[in-house]
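Novice: Mind looking at a prediction? Sequence and model below.
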Amino acid sequence: MVAILLGTGFEESEALVPADLLRRAGVEVCLAGIGGTQITGAHGITVTADCALEALNADALDMLMLPGGLGGVEAIQGELRAQALIQRCYDEGCWLAAICAAPTILANLGFLDRRRAVCYPGMEELMGSAVVQKGTPVVVDGHIVTAEAVGSAFPFGLKLVEVLRGADAARKVAHDVHYHG
């Protein structure tokens, strides 16, 4: 299962496009809300999460995904349960994925030290010793997938499908949604 953490102020497209693409590939996705199940994104779109963070079954996770949006990133950083879940996933070798401002969360925890990664342009100084791949939409290094920004939501989501279900599944989903990027 893939859990996508939603905190107030999350970037809607960065969470929902990958969730949609993963579900089209047959991957179980749980939108987990920080502070409840009604979470309002950065652009005023309120999403009903599948569960509140505290009800998430962490034992079932194959991947934890962190969308950007400065408010959402602050919500994740300010929630001890979210931080503990990220640490647990890293320690257990679970896939971690982050887009836009969210890779800075992984960098703050030291998970991107000397790894190739990407983040929202202008936030590179917050990436610690990560080897930032400027201008690259999606980067995979080990069990960590990072992406640049909202414009990378489709290639990011398709890369998540690829790492979990294989290249053929990613190509099929891209074909089915007529993604030509």
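Specialist: Nice, I can see it. Residues are numbered from 1 along each chain as shown.
Novice: use CA for all of it now, contacts and neighbours both
Specialist: Fine.
Novice: For L85, which non-adjacent residue is spatially closest?
Specialist: Leaving aside its sequence neighbours, L85 sits nearest to A58 (C-alpha to C-alpha, 6 or more residues apart in numbering; 7.4 Å).
Novice: which residues in the chain form strands?
Specialist: If you assign secondary structure with DSSP state E, the strands in the chain sit at 2-6, 29-33, 38-40, 46-48, 51-52, 63-66, 95-99, 116-117, 131-132, 138-141, 144-147.
Novice: another one to put next to it:
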Amino acid sequence: MNKKIFVMLANGFELIEAMSPVDVLRRAGLNVVTVSTMENTLEVESAQKVKVVADINISDINVGEGVMVVIPGGFPGYVNLRSDSRVVEIVKEYLNSNDKFVGAICGGPTTLGINGLIGDYKFTCHTSVKEEMASEKYEHKDVVVDRNLITSPGAGKSVEFGLALASVFVDEATITKVKKGMELI
């Protein structure tokens, strides 16, 4: 697949919520691009103080090349992402598209809630940010898929979230192969 899955990274992102989906998506053969939202640097520091070098800076991406944008949680990472107008515009564009997807985990869905983008989508998120979503469509599930929005509540569901993201683009046989390789089945 030539189309890209953009995983947004800001200082304070949750390591497992970003890197587990990256791992799963790449195992499934998908084109994943990690994106630094930091000014003039590819280096981003996780909430756990692990430094990650992103593939590209947000100022250099071609948004039209993407088919999905993924918003991890982690504090203050998700606050940094939802406050970044560039990230919000990409999420808005992808959400309003017929052939693009948005994935968000933990505090990541607040990018939609705080910026008035959640609309009538069903979603899940970390229980600590549920009130910030400004929506009654919350569902207490491991993963919620509603049209082109895929959400998950937190770090413990990161692999399952990654599998849900991958299943948008690959067949069940590929998902089974990934699960076997990860000793999930």
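Specialist: Everything's here; your move. Since the model is a prediction, treat every value here as computed from it, not as a measurement.
Novice: Would you pull the TM-score for this pair?
Specialist: Once superposed, chain against chain, the TM-score is 0.94 (TM-score structural alignment, normalised by the length of the first structure); 179 aligned residues with a C-alpha RMSD of 1.3 Å.
Novice: thinking again about what came up before, give me the aligned partner of the residue nearest to L85 of the first structure over in the second structure.
Specialist: Pairing criterion TM-score structural alignment: the partner of A58 of the first structure within the second structure is identified as V63.
Novice: Please report how far that match lies from T110 of the second structure.
Specialist: Relative to T110 of the second structure, V63 of the second structure is positioned 21 Å away (criterion: C-alpha to C-alpha, to the nearest Å).
Novice: Looking at the two, which is more packed in?
Specialist: When V63 of the second structure and T110 are compared on other C-alpha atoms under 10 Å, the one with more neighbours turns out to be T110, at 28 against 16.
Novice: Next one: the more buried one from V91 of the second structure, what distance?
Specialist: Spatial separation of T110 of the second structure from V91 of the second structure under the definition C-alpha to C-alpha is 11 Å.
Novice: residues touching the aligned partner of V118 of the first structure in the second structure, list them.
Specialist: Using TM-score structural alignment as the criterion, V118 of the first structure maps onto T124 of the second structure. By C-alpha atoms under 8 Å, 6 or more residues apart in numbering, T124 of the second structure lies in contact with 109, 138-144, 151-153.
Novice: need the helices for the second structure, in chain order.
Specialist: 15-27, 77-82, 85-95, 110-114, 158-166, 172-181 (DSSP state H).
Novice: Format those as a markdown table; extra columns: distance to M38 of the second structure.
Specialist: Supplementary listing: the helices of the second structure in a markdown table, determined by distance: least, C-alpha to C-alpha, whole Å:
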| stretch | distance to M38 of the second structure |
| --- | --- |
| helix 15-27 | 16 |
| helix 77-82 | 10 |
| helix 85-95 | 11 |
| helix 110-114 | 17 |
| helix 158-166 | 23 |
| helix 172-181 | 32 |
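Novice: So what does K180 of the second structure match up with in the first structure?
Specialist: For K180 of the second structure, the aligned position in the first structure is occupied by H175, per TM-score structural alignment.
Novice: Right, I'll call it a day here.
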